[in-house]
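Participant: Okay, sequence plus prediction incoming.
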Amino acid sequence: MRAMMSYDWMETMRVTSQWMGASAQAMGSYPVNGLAPNPYFQMLSAWGDVTERSFSRMVVKPDWGIEAIVAEDGRDHIVTPEVDLEQDFGDLVRFRVQGRPEKKRKILLAAPMSGHYATLLRSTVQSLLPDAEVWITDWKNARDIPVSAGKFDVEDYTKYLVSFMQHLGPDTNLVAVCQPVPLALVATGWLAQNDPDSQPASLTLIGGPVDPDAAATDVTDFGRRVTMGQLERAVIQRVGFKYAGAGRMVYPGLLQLASFISMNAETHAKSFSEQIMRAAKGEAGDHDRHNKFYDEYLAVMDMTAEFYLSTVERIFKDREIAHNAFHIDGTAVDMTKITSVPTMIVEGENDDISAPGQCIAALDILTELPKDKTRAHLEPGAGHYGIFAGKSWRNNIRPLVLEFIDQAAQGGSVATPANDKKAPGRRKNLKTGTDGDGPMPV
């Protein structure tokens, strides 16, 4: 009951802050206040507007907001997200493009379950739609899932990926971003071991912690500093009475958001103070840059306690995937069974979440995969967000991923880009900093 009360206390504080913002905005907007030549009322209204919007967005799942794309015929084609396969903890969503011939490329985006909704990959989806049929894993907020639905941990996440790939078929190209990268690798290994005919046509792993110890970050340091008992007591709470998942043990999204903001508190404080000044001057817009970013950033979701804790323990502390020692339902998954799935690794030079070396460690596991079936790309100057949704993704990485998918479909070597005439050779190992054999970086 104590944990449930603490969850409801956080929600009470959020609702109170939202109400205070709405009240301040209304009080500062009375027409009679225009008779007073004091900017206090404009500032009060602006503060209330920004505050109410911010706290209300914390419990709202953002819309996909992809209305149309321009196809090869030069016309706008309506995009309709639709649930292709529904599950208790997450759905397989397809973005159907109306009035356009179906594309040969089929891409399944494995979205992170790390505190934000899958809509965080909105721009990634939108950039791929002109050239491919796109599906995405749309994970549900744990607070809205009844306790009767059971548990959901890293093994269940992996089994969901397996079921999604079996549903879509072997011509699907799996692209995993950030947190699901190691689990996508395990899912592919499970298929190679148990259902080879359902293996994906290609596997692209973007900025994920296959081996967290390959390069230290604040995330890995935190995982080392605390014990599992300390972590469970500090952050796990029971969903309160307001939601359908009442009683479920979760890592609350509001708590996750507080940790996000604390990492760059000064930057966020400056951004909000500047937005209040813009609102007071009448220069802020409902869909301006600040609101577009924070409407997504502040929208957080709860994770099941077992998923959060098993991620920390099994991936970061015990490094089960790095050691190729991951089990599903008590049965070992041998990722060396992946012998025919072309695999591409993408890392960002300035990634402070999954630093260079953590993701490319996958190639150390895939010992039976021919080197001409692998490719690695280190994007210069790119941070974590940039490698899947920023300028680096749009200008450099996306074209390489699509080219890699096409080369994989042709069945030949994928080790170098088609326009690179240099043969594969020796490269600098991103994990150890030494020279070693491997695919040429692109």
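Facilitator: Yep, it's here. Residues are numbered from 1 along each chain as shown.
Participant: rest of the way, CA atoms for contacts and neighbours
Facilitator: Will do.
Participant: what about stretch 334-345, distance to the chain center?
Facilitator: How far stretch 334-345 lies from its chain's middle: 22 Å, per CA atoms, centre = their mean, to the nearest Å.
Participant: Next one for the comparison:
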Amino acid sequence: MLYTAYEWQQRLTAPARTSSALTVRALEALPAPLAGLPGPRRLRAACRIVAEARPTHVRPDWGIDAVAVDGRPAEVVVGSALSTPFADVLHFAKPGVTGQPQVLVVGPISGHFTTLLRPTVRTLLADHDVYVVDWHNARDVPVSAGRFGLDEYIDHILQALRLLGRDTHVMAVCQPAPLVLAAVAVLAAADDPAQPRSVTLMAGPIDTRVNPNRVNLNAGRHSLSRFERLLITTVPARHAGAGRRVYPGVTQLTAFMSMNPRRHMDAHLRMYRAMVAGDEAAAATTRAFYDEYGAVMDVPAEFYLETVQRVFMEHHLPRGVFTWRGRRVDPAAITDTALLTVEGAQDDMCSPGQTEAAHGLCTGIPPERHRHHLQEGAGHYGVFAGKRWEAEIYPAFRAFVAEQERARTAAAAL
């Protein structure tokens, strides 16, 4: 029903979007004196917003062709180092640039493409050799590829870490924080040589019992069967993943926007005013954000439901009952991997304290290898994108990684 309702809504609103787009083209074709009048400018701005106001399932391009390294432009070549039906491990190679610490970025499967982390990746590339786990849209994955739940997610992290080897620093952004920590614990328990040098957990739900917010409280108010009944649907026949049960990306987008509708309305109002004023640079910045924000991907039903149950409802990891493939996972087994946690003081999706809780679980890590960064003035997205990420959070991460690299070099010299 969810897919049917969404697609009917798209069909019913298509005429309004089409006519708005045609109106924009007609107004742009007016002679300069007329096009510059207040009335046409206001109408053109309003129609453009209406014409572009819809979610898409089109994967945005990463759009990172070059970055500055030591003040010089360096070409970036994106290629796949590992591919499965559910994800690619992308390598953002910089030919001719060597000696940089290796970082694996793990993003969430939460209704958006991994390209939402473009600002994170772009910044990291200046000083690091970057790999990214790029998740696929579940509606494009054939049913024959099998299920995808928390075990399978952790399998992918293990594959990526074993591919890259010991000298890796892994960064988990948001939702995957408990799963990445679990993967590192699995490697530690097996004394696997692929244990990373460090793990950075950014605004992720390690223990949502700490300082609970609206998201956490809502998860506890309803039964898992209610979530499944109301939010899970089946991919229609016209898609490659026909028959796969999913949590639709457009549903998650609606949930995200409903958390703070005033913020999104204000952003669109500012964009409208910028277009009317002729400030295309300001309007383009907001438009680019919502183009990315509105590009949605479906989430495998197993992954969504298991996340709700095991992370948000029953708190398996902090309670010490989390399992992978039937085996108990114990973060206290981690001894050779340094830990950095990052939180935003104004984060209304993952409250302060929920990520920091990882330190209390990782008792095997020596105290001098624990770090925590609480960023004042940062909300959820501000932890990994924007001015505070660039100016304050990233320098802290870079210094943390550099510290672990110095420790590795010193240990090798002994």
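Facilitator: Perfect, I can see it now. Just so it is clear, the structure is predicted and the values come from calculations on it, not from any experiment.
Participant: pretty sure F303 of the second structure is in a strand, no?
Facilitator: No - according to DSSP: H, G, I helix; E, B strand; the rest coil, F303 of the second structure belongs to no strand; its state is helix.
Participant: any idea what it aligns with in the first structure?
Facilitator: In the first structure, the residue matched to F303 of the second structure (TM-score structural alignment) is F307.
Participant: And for R48 of the second structure?
Facilitator: So, by TM-score structural alignment, R48 of the second structure is matched to D49.
Participant: Assign a three-state SS to its match, would you?
Facilitator: helix.
Participant: how many neighbours does it have?
Facilitator: 23 (other CA atoms under 10 Å).
Participant: Return the residues in contact with it.
Facilitator: G21, A22, A24, Q25, A279 (CA atoms under 8 Å, 6 or more residues apart in numbering).
Participant: Looking at those residues, state which has the most neighbours.
Facilitator: Neighbour-wise, the contacts of D49 of the first structure (other CA under 10 Å) top out at G21, 25 neighbours.
Participant: tell me the contacts of it?
Facilitator: G21 of the first structure is in contact with W47, G48, D49, V50, T51, E52, counting by CA under 8 Å, 6+ apart.
Participant: For A389 of the first structure, state which of the residues you listed is nearest.
Facilitator: V50 (25.9 Å; CA to CA).
Participant: Which of the helices or strands spans the nearest residue to that closest one once chain neighbours are set aside?
Facilitator: The shortest distance from V50 of the first structure to any non-neighbouring residue, by CA to CA, 6 or more residues apart in numbering, is to I276 (6.4 Å). Following DSSP states H and E, one finds I276 of the first structure within helix 265-280.
Participant: Tell me which other helices or strands that helix touches.
Facilitator: On a contact count with 3 or more CA pairs under 8 Å, 6 or more residues apart in numbering; DSSP states H and E, helix 265-280 of the first structure meets helix 40-57.
Participant: any idea what A408 of the first structure aligns with in the second structure?
Facilitator: Checking TM-score structural alignment: A408 of the first structure goes with Q404.
Participant: burial measure for that match, as a count.
Facilitator: With other CA under 10 Å as criterion, Q404 of the second structure counts 19.
Participant: ditto for A201 of the first structure
Facilitator: A201 of the first structure, neighbours per other CA under 10 Å, totals 23.
Participant: again, but for L363 of the first structure
Facilitator: 20.
Participant: From I276 of the first structure, how far out is the match of R48 of the second structure?
Facilitator: Distance check for D49 of the first structure against I276 of the first structure: by CA to CA, to the nearest Å, it reads 8 Å.
Participant: likewise R2 of the first structure?
Facilitator: 37 Å.
Participant: So which of the two has more stuff around it?
Facilitator: Using other CA under 10 Å as the criterion, R2 of the first structure and I276 rank with I276 on top: 24 against 9.
Participant: Now do the contacts for the more buried one.
Facilitator: Contact analysis of I276 of the first structure by CA under 8 Å, 6+ apart lists M43, A46, W47, V50.
Participant: swap in A325 of the first structure?
Facilitator: Counting by CA under 8 Å, 6+ apart, A325 of the first structure touches A332, V333, D334.
Participant: now these in a markdown table, with distance to E349 of the first structure?
Facilitator: Compiled in a markdown table, the contacts of A325 of the first structure are given as follows (distance: CA to CA, whole Å):
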| residue | distance to E349 of the first structure |
| --- | --- |
| A332 | 33 |
| V333 | 31 |
| D334 | 30 |
